[in-house]
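A.B. asks: take a look and give me a structure for this.
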Amino acid sequence: LPTSIRNLFSLEKLDLSFNKFSGEFPWSTGNFSSLKLLDLRSCSFWGKVPHSIGNFTRLQFLYLGLNNFSGDILGSIGNLRSLEVIHIANGTIELDVLLTCWKNLEVLGLSLNRLSVLTKATSNTTSQKIQYIGLRSCNLTKFPNFLENQSHLVVLDLSDNKIQGKVPKWLLDPNMHNLNALNLSHNLLTGFDQHPVLLPGNIGDLVTFDLSSNNLQGPLPVPPLGTVNYLASNNSLTGEIPSWICNLNILESLVLSHNNLSGLLPQCLGNFSDELSVLDLQRNNFFGTIPNTFIKESRLGVIDLSHNLFQGRIPRSLINCSKLEFLSLGNNQISDTFPSWLGTLPKLNVLILRSNIFYGVIEEPRTGCGFSKLRIIDLSNNRFTGKLPSKSFLCWNAMKIVNTSELRYLQDVLSSKGRMMTYKKIPDILAGIILSNNRFVGAIPASIANLKGLQLTFLEFFNVSDNYLTGPIPQGKQFATFDNTSFDGNSGLCGKPLSKGCESGEAATNEDHTEGSEESLFSGASDWKIILTGYAGGLVAGLVLGFNFSTGIIGWILEKLGTQRKATRRRRRRRD
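C.D. replies: Below is the predicted model:
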């Protein structure tokens, strides 16, 4: 940045935010005395902020965050009594004295700082006009006292701290009626000082609550009717999902995974909100049948009910969820035949039915093709019988990407009053077929060789172990990297990579003669490190404010990896 900028003596607004400057900012005593707005966010400036910044007494808006400034950034900033907005995202700040000076403050953004002596300032000595407070990752251990009676608060972000104990009554006060975003996630909270727990907020506004990743106990807190995102995963919450959930008719995300919730699901769960896009109830103790109430107008893109105690059949009304991309019902007690009718869903990418009581033959499609967008299917640990569905493999066109120009990212983007978030962002270059531990018979279909067009693959996994398959394993580039674990437990199989050779006339003919640099669709266990790296790069979860969502795909991958390793160890012990 040229030093001549210091000569602009009458400058009132200087906004250089989100550029690629470098070096030190040309501070100079007195030359910016007319400034009302200074925005240097995300500019890569470095060096010390001089005490002379305290001479910019007309300054109302100060943004210094996302730079590499050092020193006592706020040493003289107490003189800036006209400040309405302050955003500083690094440094050590003793905030008590400063809060008593900024009587006009409306926005306080100090996330990612090392704050000290913060809890002594009271609401009687600080601004009563604050609407936004961002104190994420500030090493807080208590709720700051100055928050009490901040009745104008619209956004409060205290996530990623070390706040212990219970949520105080004053934070749940009905006077906090302007609040439309409360983020208390990733702390050490154990409960609430008030019962029943009624979360604050304005019925007429769009409201987001993130209570996830704490140690909260007891029943679910009751949100206001205007709630859009209700996030309470990774706690120790108990009880049922109450009937009040049926009144949240603009809810977009309901994430209650990894708790101790139980009981039957409310019958309204599939139709209480036309806006619901994410339903994540995995790893609880829900039982009974899944409500058969999903409506045609459904916007559901993600449904994860895995790791519960559900029984009965898959609800046929899921056919109405035309926007569904991710469906995980694994690790329940569902007893049903293969849901071939789900193949008509135009966007379904991930189908996980593992570890249930699915049974019967997987019928070949009579007309047309189903599951054309499918990239990951896990049917392991069930009771499927009959031959592998060779025609179905031909229909899975999403596993036949020919070149990198066709690659894109699947994502479910939600919008809440201008705030964008992405629940899951799944690279198109993921592919996996897991059919292990069933009762399939016959040969591995030659049609598997048609799934060969991928040039870049982060997950190429194929597992048919522990079935009753027979005959030669298809050979060629796709199968060259498989290890024995993909085929173990099928005494009738022969050919590479197994040590058992095929007899004459039995040799596989499924050679892959495709030229070029294409890699196989399925590789062995050695590629798990690649998928974990590749998937993490493609995963985006969270709101601008730092709201966190569960990552079902990552959990599924880790679970498969652990299962595979355990199975390998068991087989090795048997061989020994």
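
A.B. asks: C-alpha from now on. contacts and neighbour counts both.
C.D. replies: OK.

A.B. asks: doesn't Glu84 make contact with Gly109?
C.D. replies: No - using CA atoms under 8 Å, Gly109 makes no contact with Glu84, being 11.1 Å away.

A.B. asks: Ile530 in helix, strand or coil?
C.D. replies: Taken by DSSP: H, G, I helix; E, B strand; the rest coil, the conformation at Ile530 corresponds to helix.

A.B. asks: hmm, Leu459 and it touching each other?
C.D. replies: Yes - using CA under 8 Å, Ile530 is in contact with Leu459, at 7.4 Å.

A.B. asks: neighbour-wise, which of these two wins?
C.D. replies: Neighbour totals were compared for Ile530 and Leu459, and Leu459 leads with 25 against 15 (other CA atoms under 10 Å).

A.B. asks: hmm, Ile426 is touching Asp412, no?
C.D. replies: No - the pair Ile426 / Asp412 is not scored as a contact, 9.4 Å apart, by CA under 8 Å.

A.B. asks: the more surrounded of these two?
C.D. replies: Ile426 (23 against 20).

A.B. asks: distance check, that one against Ala536.
C.D. replies: According to CA to CA, to the nearest Å, Ile426 and Ala536 sit 9 Å apart.

A.B. asks: could you do Asn260 as well?
C.D. replies: Counting by CA to CA, the gap from Asn260 to Ala536 is 28 Å.

A.B. asks: over to His51?
C.D. replies: 42 Å.

A.B. asks: give me the number of residues near the closest residue to Asn90 other than its chain neighbours?
C.D. replies: Excluding its sequence neighbours, the residue lying closest to Asn90 (CA to CA, 6 or more residues apart in numbering) is Asn113, at 4.9 Å. By other CA under 10 Å, 19 other residues sit near Asn113.

A.B. asks: need the contact list for Asn113.
C.D. replies: If a contact means CA atoms under 8 Å, 6 or more residues apart in numbering, then Asn113 has 89-93, 135, 137-139 as its contacts.

A.B. asks: what of Phe143?
C.D. replies: 119, 163.

A.B. asks: so it is in which element?
C.D. replies: Using DSSP states H and E, Phe143 is not contained in any helix or strand.

A.B. asks: got it, and Phe384?
C.D. replies: Per DSSP H and E: strand 383-387 holds Phe384.

A.B. asks: mind listing the strands for the stretch 351-500 of the chain?
C.D. replies: Per DSSP state E, counting those that start in this stretch, the stretch 351-500 of the chain carries strands over the ranges 359-361, 376-378, 383-387, 409-416, 419-427, 430-434, 439-442, 459-463, 468-472, 492-494.

A.B. asks: one more sequence to fold, the one below, so I can look at both together:
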Amino acid sequence: MGLSSLCLAFASMFILSKLVLSRLVMADSLQSYTPPCHDDEIFALLQFKQSFVIHMSASRCEAAAHLKISSWKSNSNCCSWDGVECDEETRQVIGLDLSSSCLYGSINSNSTLFRLFHLESLNLAHNNFNFSQIPPTVRNFPKLRYLNLSYSNFSGQVPSEVSQLTKLSSLDLSYNEDMFSNEELLRSLAQNLTDLETLDLSSINISSTTLNTFANLSHLTSLVLAECGMFGKLPFSLGNLRHLIYLDLSMNEFNGQIPSSFANLTQLTYFSLGGNYINGIIPCSLGNLTQLTILRLYQNQLSGPIPSCLGNLGKLTVLDLDFNKFQGEIPESLLNVVRLKGLLLAYNTLSGTVEFLKLLKPLPNLKWVDLSGNNLDVITETRTMNASSIPRLEMLGLGSCNIRKFPNFLRYQDTLEFLNLSRNGIHGQVPKWMWNISRESLALLDISHNLLSGLDQPPVVLPWVDLAGLDLSFNRLSGPLSVPSSQYMKFYHISNNKITGEISPLICNARSLNSLDVSNNNLSGMLPRCLGNLSSLEVLSVGNNYFHGTLPHLCPTNGSDLMLIDVSRNQLQGKLPRSLANCLRLESLVLSSNKFDDVFPVWLGTLSELKVLAMRNSGFYGAIPRHQSNHDDGFPNLRILDLSQNNFTGQFAFEFILSGKSMRGIHLDGSKYMRAFELVAVESGPGGGYYEGFYFYEYSITLMNKGLQRYFQKIREDFMAIDLSSNRFEGKIPEFIGNLKGLRSLNVSSNILSGRIPPSLGNLTNLEALDLSHNNFLGEIPPSLLQLSFLQIFSVSYNNLKGQIPVGNQFSTFEVTSYEGNPGLCGVPLPKKCSRPEGVELPHSTAEEDGVELDWKFVAAGLVSGLVVGVVLADFVTTRFSVRFIEIVALLIRLMKRMRRPRS
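C.D. replies: Next up is the predicted model:
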């Protein structure tokens, strides 16, 4: 081939390659090209975007999710926007997913959202729509198949137009305000939306609805009605719901037994009846649900043995029977469920001996185990098994399992998230290797209520990087205090030990701290000033230590989450920081037994949530100023007030401080206790399950009556008490006191109060303790106090009272000490007898004493005539006056007998 031919060949090849390359580039370009969406839908989406603001406090807002609508630009193709889905052929918007996008604002019928007429899927979950109502223009989405508005702060009734969305296959309205106040609306929805496959109405009040309402939804595969206020017995049929795969009826008020007909739901993989009032036994027919992977029956009243037929559930991964009344031993058949990942049997009455490592051997997939709170004897050591070969656990609950030393196998566990060894009587030191277990994963550690005497080489800073809660309280631990380093720390409790030293400022590195309880130790020094920087702190309990100095500024001007402050029984001095008025959520303030030097903090009266104010023996003094403004009275929610053993003077401002609706006993729930906060630790669990750890910090207080201390470990919401004793209050107790109908304890002893005991005290029918001793009260003990049928403690000793002690009811139970120091009092139980008839004061002189002779026939005739007139009158007056008349007649007869006695 010549040179020219060779060149021609190369040229041809070059031209051909360029042609092929250009076609490939063109094809690739054509393939990546996205046709634009419609202009009217671009406008609608952009206008919808403009109607909201991005607010990071919107519910469950994810860190980067708000960037979705930030990518929406007017000069770009909306089909490429985050959260927008278009039909491939028509380029119309058919899907919109703005879940967890930090949207804050309201939606109304004029929203341009409802111009997206071709929507088939709409997800606005986990935003904040500011309690707006779902607009009726939702009917503009006739093609809608998927609608999710959960956790979005909608309120008001669901519009009836939702029932027109007949193509819906998935509807989630959960965790919004009441949306079905009209039961007929829910029935209409259930009748029309017959294509529904998944329905979630969790936390929406549908209490008047029965499960039969949903019987028409024959295509349902998932039904979630958790925390809906439903009640009554479970139906013995679920109708056409044979295709259910997921059924959650938890946290309602269902009662009765589990119907055996539930075994007909043979497709179920998830079944929860937790948090109800179900009783009886587990029917063995549930063993036929062979597809079941998760069974949750926790927090009911189920009893009897755990049925061995549950061992037939070969696909089961989670069995949750916590908080019931199951008895007997753990059935061996459960060891056949080799897929089991979660075995939760805590807080029943199970008995027997459990060799823990042998329990784990046939269950290699086990991750979550909780046997706490039973009557089990758990053996944690064995010579026949290698502890290093047991499964890596994520949750282990062995509280109250009669364990006497730290389980050695724990040193090989490096994936634990939750560990509970509380209430076991474990003695000795916390071993050094404990500081190394599960350093990267441990979130909750509870070894409280044991007999631990110390910490072996404790670190200055706790080593667990993700630790959210630590409870070492109620042991015998001594030595210095280790502080948490985890930014996720929620609660840190080491109360009731013998810990010494100071609280390091390093504790303020735990920015998420909710509760700090170091009370009842031997700690000293000053409270760290930085505690006021912990904006999430709700509980601060440092009582009964040796802290000195002034109280830090705990509540900055931008507010605080503090609900309980207890600094009692220390050596704190100086003035109360006025910044406490910024603690707008404060419910309990306990300052007792310190060395403050201040007047009464009347400025705390603006705290609308304050329930408990205790300042006993704390160095406060002076008169309490009376309210002088035109605003509402102060302390509107106050229920417990203890100002005893201070140096207060003047008249007490009853009407200002005690006028709140709580003191009048209005709208208070006696079935609940005062709690500062609720910590819920939610972790992802095996098989799609979860674990919820509820933690409450309950209020407590010590009150004085008749010189005796009474400790209240828990305080009911309707408990009210006032203690003004051992001050120099003067003046009278006003009749107003009778309005405080909720009062259970009143102590005003050891003051210089005067005047009569107000009869209105008889209106306080809930009163259990009344101490008026060591004052200057005069007059009689009001007979109205006989109405106090719950009175257990009573004292009026060392006053200037006179007359007869009331007879009957609770007054027959009080001893002499309740009345001593009143020379004018007489009657039981005092040795001094009353000289005149009970309840009547006779004239000073009688006819007999004046020497007047009486004609007894005339007197008798007069009495008989009076009796006849009295009987006639009795027909015209009430029974009460009739009885009174008979009493008067009886008195006259006794008087006549007295006058007829011969003179000596």
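
A.B. asks: picking that back up, from the contacts of Asn113 of the first structure, which land in strands?
C.D. replies: Counting by DSSP state E, the contacts of Asn113 of the first structure place 92-93 in strands.

A.B. asks: which among the contacts of Asn113 of the first structure gets closest to Phe440 of the first structure?
C.D. replies: Using CA to CA, Ser137 comes nearest to Phe440 of the first structure of these, at 51.7 Å.

A.B. asks: neighbours around Lys498 of the second structure, how many?
C.D. replies: Residues near Lys498 of the second structure, counting by other CA under 10 Å, number 20.

A.B. asks: what does it align to in the first structure?
C.D. replies: Applying TM-score structural alignment, one finds that Lys498 of the second structure aligns to Ser236 in the first structure.

A.B. asks: for Ser213 of the first structure, see how far away that match is.
C.D. replies: Separation of Ser236 of the first structure from Ser213 of the first structure (CA to CA): 9 Å.

A.B. asks: taking the centroid of the second structure, which residue is nearest it?
C.D. replies: Glu678 (5.3 Å; CA atoms, centre = their mean).

A.B. asks: show me what contacts the corresponding residue of the first structure for it?
C.D. replies: Aligned counterpart of Glu678 of the second structure in the first structure: Leu414 (TM-score structural alignment). Residues near Leu414 of the first structure by CA under 8 Å, 6+ apart: 252, 277, 420-423.

A.B. asks: Asn260 and Ala536 of the first structure: who's more crowded?
C.D. replies: Ranked by neighbour count (other CA under 10 Å), Asn260 of the first structure and Ala536 place Asn260 first, with 20 against 14.

A.B. asks: right, and that one touches Ala232 too?
C.D. replies: No - counting by CA under 8 Å, Asn260 of the first structure stays clear of Ala232, with 11.6 Å between them.

A.B. asks: remind me what the helix ranked longest in the first structure packs against, helices and strands.
C.D. replies: Longest helix in the first structure, counting residues (DSSP state H): helix 552-575. Secondary-structure packing of helix 552-575 of the first structure (3 or more CA pairs under 8 Å, 6 or more residues apart in numbering; DSSP states H and E): helix 528-538.

A.B. asks: so which other helices or strands are in contact with the helix it packs on?
C.D. replies: Secondary-structure packing of helix 528-538 of the first structure (3+ CA pairs under 8 Å, 6+ apart): strand 419-427, strand 459-463, helix 552-575.

A.B. asks: just put these in CSV and tack on distance to Lys400 of the first structure.
C.D. replies: Below are these laid out as CSV (distance: least, CA to CA, whole Å):
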stretch, distance to Lys400 of the first structure
strand 419-427, 14
strand 459-463, 12
helix 552-575, 21
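
A.B. asks: between those, which one is nearest to Ala181 of the first structure?
C.D. replies: Here strand 419-427 is closest among those (CA to CA), at 10.6 Å.

A.B. asks: other SSEs contacting that closest one?
C.D. replies: The contact analysis (3+ CA pairs under 8 Å, 6+ apart) places strand 419-427 of the first structure against strand 409-416, helix 528-538.

A.B. asks: mind checking which of these is nearest Ile434 of the first structure?
C.D. replies: Taking CA to CA, helix 528-538 is the member of those nearest to Ile434 of the first structure, at 14.0 Å.

A.B. asks: show me which positions of the closest one end up buried.
C.D. replies: 528, 531, 534-535, 538 (16 or more other CA atoms under 10 Å).

A.B. asks: so can I have TSV of the residues you listed showing distance to Ser317 of the first structure?
C.D. replies: Listed next are the buried residues of helix 528-538 of the first structure as TSV, based on distance: CA to CA, whole Å:
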residue	distance to Ser317 of the first structure
Trp528	35
Ile531	33
Gly534	35
Tyr535	31
Gly538	31
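
A.B. asks: show me which of those is closest to Asp488 of the first structure.
C.D. replies: The nearest member of these to Asp488 of the first structure, counting by CA to CA, is Trp528 at 18.4 Å.

A.B. asks: for Thr126 of the first structure, see how far away that closest one is.
C.D. replies: Counting by CA to CA - Trp528 of the first structure and Thr126 of the first structure are separated by 53 Å.

A.B. asks: and for Leu172 of the first structure?
C.D. replies: For Leu172 of the first structure relative to Thr126 of the first structure (CA to CA), the value is 20 Å.

A.B. asks: re the thing from before, just the buried residues out of the contacts of Leu414 of the first structure, in PyMOL syntax.
C.D. replies: Buried subset of the contacts of Leu414 of the first structure, written as a PyMOL selection, criterion 16+ other CA under 10 Å:
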select buried, resi 252+277+421+422+423
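
A.B. asks: which of the contacts of Leu414 of the first structure show up in the second structure as well?
C.D. replies: Here is what carries over to the second structure from the contacts of Leu414 of the first structure, by both residues aligned by TM-score structural alignment, their matches' CA atoms under 8 Å: 420-423.

A.B. asks: so Leu327 of the first structure touches Asp304, yeah?
C.D. replies: Yes - Leu327 of the first structure lies in contact with Asp304 (CA under 8 Å); the separation is 5.9 Å.

A.B. asks: thought Ile88 of the first structure was touching Asn68?
C.D. replies: No - with contact defined as CA under 8 Å, Ile88 of the first structure does not reach Asn68; the gap is 10.7 Å.

A.B. asks: okay, those two: which has more neighbours?
C.D. replies: Ile88 (22 against 18).

A.B. asks: where is the longest helix in the second structure?
C.D. replies: helix 3-32.

A.B. asks: what's that helix packed up against?
C.D. replies: Contacts defined by 3+ CA pairs under 8 Å, 6+ apart place helix 3-32 of the second structure against no helix or strand at all.

A.B. asks: give me the stretch of the first structure that that helix matches.
C.D. replies: Going by TM-score structural alignment: helix 3-32 of the second structure matches no residues.
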